[in-house]
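Enquirer: got a predicted structure here, sequence first:
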Amino acid sequence: MIDKQSPIPIYHQLEEKIKQLIETGELNPGDILPSEREYAEQFQISRMTVRQAINNLVNERFLYRIKGKGTFVMEHKMEQPLRELTSFTEDMKARGLQPSNRLIHFEILPASAELAEKLGIKEHGPVYEIKRIRLAEDIPMALERTYISANLVPGLTEDIVKDSLYAYVERVLQLKIKGGTQMIEASISNEEERGYLEIEEADPILLMQRISLLEDGRPFEVVKSSYRADRYKFIIDLQR
C-alpha cells in the first residue's frame, strides 16, 4: 500500500512497489502495466504522481513504452563479467539458461590482409567464416561472426559450430585456449542486425571484437559480435 503519511515521496513508493512486483515475478518481461488512471484510482493518488513514477522506471530501464499500446516490463539483461574468456554456450549454461545457435553462414575463404595479420597467418590463407545467431531460451542475443584459420583448426563442420566450438577445440583437438583481447563500443544497429536480432530501426547495440589466443600465444580466432543493448550488458571488476 501507499503510505501518504510517510516522509518518502509517494511517487518513489510506487516505483518501489512496481520494482518489487517485477523482482518477485508477479510482473514478467513483456507484461503490460495498468494504466495511469488505474494506478491513480487503486492508490487514490494523482495521475501526475503516477506518471512521474512510471517515467523514472522507464529512464532506469525497468519499463518501456510503445506508442499507442502502453507501458511494458523490460526484458532482463544478461550480464557477462569481463574477467575470463568463456564461450557463449558456457556463459548461458552457467546462468541456468538454455543456449542455442542458429547457423546462418559457414564457408572457407581466403584471408584478407587485415584478417591474416590478426590471425598470424599468410594473406589468402584459408579461414573459416562462421556467422551465427546466439540465443538464450530462444531469444536472440547476438549476431556473431567468427574467423578461424582452417590450418590451425582442421575438420570444423557445420554440426560442430551449431554446438560448442570451444568444446571441440579443447576436448577434441586438445588445444588450450588461454585468453584474449576484447574491445567493446556502442553503435546503432544496421539493417542486417535488426533483421537477425529482431530489433527496431536505430535501436542501440553493443559491438564487440575479440582476438582469442592459445596457450602458446598463437591467435586462435577473431570474433565480431553485435549484442542487443536492451538484453545484454558487460560487467567489469575494478580493483585499486
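Expert: Thanks, I have it.
Enquirer: drop to CA atoms for contacts and neighbour counts, all remaining ones
Expert: OK.
Enquirer: chain center to the helix or strand where Q13 lies, what's the gap?
Expert: If you go by DSSP states H and E, Q13 is part of helix 10-23. How far helix 10-23 lies from its chain's middle: 26 Å, per CA atoms, centre = their mean, to the nearest Å.
Enquirer: so for stretch 168-185, what gets flagged as buried?
Expert: Using 16 or more other CA atoms under 10 Å as the test for burial, stretch 168-185 gives 168-169, 175, 177, 179-180.
Enquirer: who touches it?
Expert: 84-85, 153, 160, 206-215, 220 (CA atoms under 8 Å, 6 or more residues apart in numbering).
Enquirer: just stretch 10-30 next, same as before
Expert: Around stretch 10-30, the neighbours that count as contacts under CA under 8 Å, 6+ apart are 2-4, 49-50, 52-54, 56-57, 62, 72-76.
Enquirer: who wins on neighbours among those residues?
Expert: Within those, I54 tops the neighbour count with 24 neighbours, counted by other CA atoms under 10 Å.
Enquirer: use this one as the comparison:
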Amino acid sequence: MAIYQKIATQLREEISAQYTPGDLLPPENQLADRFDVNRHTVRRAIDELVQDGLVRRHQGLGCRVVQKPIDYALHDRAAFSHNLNQIGLGLETEVVGCRVAVLPEALAERLALADPPRIIELQTRRFIGSEPVCLIRHYLFDLPDDALNNFSEGSLHTYLLQNFDLVLQRGTTRLRARMPTFDECNQLAISRGIPVMEVHTRNYCRQSGALREYSIARSRSDYFEYRVEPTP
C-alpha cells in the first residue's frame, strides 16, 4: 500500500472515532510533520478523503468533515420533504423552472404511453441549511396548466394535497449511481469525483391508482444513503 493510502486509512479511522461534522482537519503542514512526509503526500491522502465524501476543502479555511449520510427510507410515502422532516431535517425548496410541455417521447415509451401527453414539468433544487443536496425534475400529469403558479417553496406533495386533494403514493422506483455532469456539480456544489444517486419514481394517485407524477431526483451520494422498505 502506498504511503498516502496508509495516511488516508489512518485519517478515516480518526474521523470516524474522533471528529464530528463541521470539524476541521489539522493543516496540511501539521499532518506532514506528524506523518514525516511532504505536503504533496498529505494532499494525495486528503484527496482520497474528498473522493470518499468524508471531508470537503474550503478555500482559505482548510478541510472540513462533512456530516454522515442521511439514512433515507424509500417506502410508499412519496413526499421527499415530509420524509426528511420525519427524521428531524428541515428542507428548503427552490423552484428552478416550471413550464407546460409535452412529455418527452423516450419517457412516454418507458411509461408505455401511446401518445406523449401534455404535462407540467417542474424543476426544483432542495437545500438542507445552506447546502444544496438534491435536484428533482417532476413530470406532473392531469393538472390544469396554471396548477403550480403559486408553488414556490415547501413540499410539492403537500401543495398538491392542499390545493387538489391529490394524495400520491410511491410506485416503481429505480436507482442508479453515476458521475455528475458539470451542471450538476455547479448546482449541487460538489466535485466531479462525488457520484450522484439518480432515483426514478412513478407516483400514483392513492385514491384512483392513476399515474400522476414521474420524478427524476439526483442527490448527492455524500449526503444520502437510500434504504428500501417493503410495503407492509
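Expert: All right, it came through fine. This is a predicted model, so every value here is computed, not measured.
Enquirer: circling back to that earlier point, now the element after the helix holding Q13 of structure 1, going C-ward?
Expert: Next helix or strand after helix 10-23 of structure 1 toward the C-terminus (DSSP H and E): helix 36-43.
Enquirer: okay, the angle between that following helix and helix 10-23?
Expert: Between the axes of helix 36-43 of structure 1 and helix 10-23, defined by axes from the mean of the first three to the mean of the last three CA atoms, to 10 degrees, the angle is 100 degrees.
Enquirer: and helix 36-43 of structure 1, how far from the chain's centre?
Expert: When C-alpha coordinates are averaged (CA atoms, centre = their mean), helix 36-43 of structure 1 and its chain have centres 35 Å apart.
Enquirer: and it, which residues are buried?
Expert: 36, 39-40.
Enquirer: adding distance to L143 of structure 1, write these out as a markdown table.
Expert: Supplementary listing: those in a markdown table, determined by distance: CA to CA, whole Å:
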| residue | distance to L143 of structure 1 |
| --- | --- |
| E36 | 37 |
| Y39 | 39 |
| A40 | 42 |
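Enquirer: sorry, back to before: and which of the contacts of stretch 10-30 of structure 1 is nearest E198 of structure 1?
Expert: E75 (13.5 Å; CA to CA).
Enquirer: show me where structure 2 has helices.
Expert: 3-18, 28-35, 39-52, 80-86, 105-110, 156-164, 182-188 (DSSP state H).
Enquirer: now distance to E121 of structure 2 too, for these, in a markdown table please.
Expert: A markdown table is the format used below for those (distance: least, CA to CA, whole Å):
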| stretch | distance to E121 of structure 2 |
| --- | --- |
| helix 3-18 | 41 |
| helix 28-35 | 46 |
| helix 39-52 | 33 |
| helix 80-86 | 17 |
| helix 105-110 | 13 |
| helix 156-164 | 13 |
| helix 182-188 | 18 |
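Enquirer: let me know which of those helices is tucked in deepest.
Expert: helix 39-52 (a mean of 19; mean count of other CA atoms under 10 Å).
Enquirer: so which elements touch that one?
Expert: Helices and strands touching helix 39-52 of structure 2, by 3 or more CA pairs under 8 Å, 6 or more residues apart in numbering; DSSP states H and E, are helix 3-18, helix 28-35, strand 55-58.
Enquirer: compared with structure 1, how much does the shortest one deviate?
Expert: When you say that, I think you mean strand 55-58 of structure 2. Superposing on structure 1 places strand 55-58 of structure 2 at an average distance of 6.2 Å from its equivalents, by mean CA distance after the TM-score superposition for structure 1.
Enquirer: show me what counts as buried in that strand.
Expert: By neighbour count on 16+ other CA under 10 Å, the buried set for strand 55-58 of structure 2 is 55-56.
Enquirer: that strand packs against which elements?
Expert: helix 39-52, strand 62-65.
Enquirer: again, only using 6 Å
Expert: Judged by 3 or more CA pairs under 6 Å, 6 or more residues apart in numbering; DSSP states H and E, the packing partners of strand 55-58 of structure 2 are strand 62-65.
Enquirer: which ones are touching the residue nearest to the spatial centre of structure 1?
Expert: In structure 1, the centroid-proximal residue (CA atoms, centre = their mean) is Y232; its distance is 3.1 Å. Y232 of structure 1 sits next to 77-78 when contact means CA atoms under 6 Å, 6 or more residues apart in numbering.
Enquirer: map it onto structure 2.
Expert: Using TM-score structural alignment, the partner of Y232 of structure 1 in structure 2 is F224.
Enquirer: what lines up with G97 of structure 2 in structure 1?
Expert: By TM-score structural alignment, G97 of structure 2 lines up with H105.
Enquirer: returning to that earlier point: from the buried residues of stretch 168-185 of structure 1, pick the one nearest E200 of structure 1.
Expert: After measuring these against E200 of structure 1 - CA to CA - the closest member comes out as G180, at 31.9 Å.
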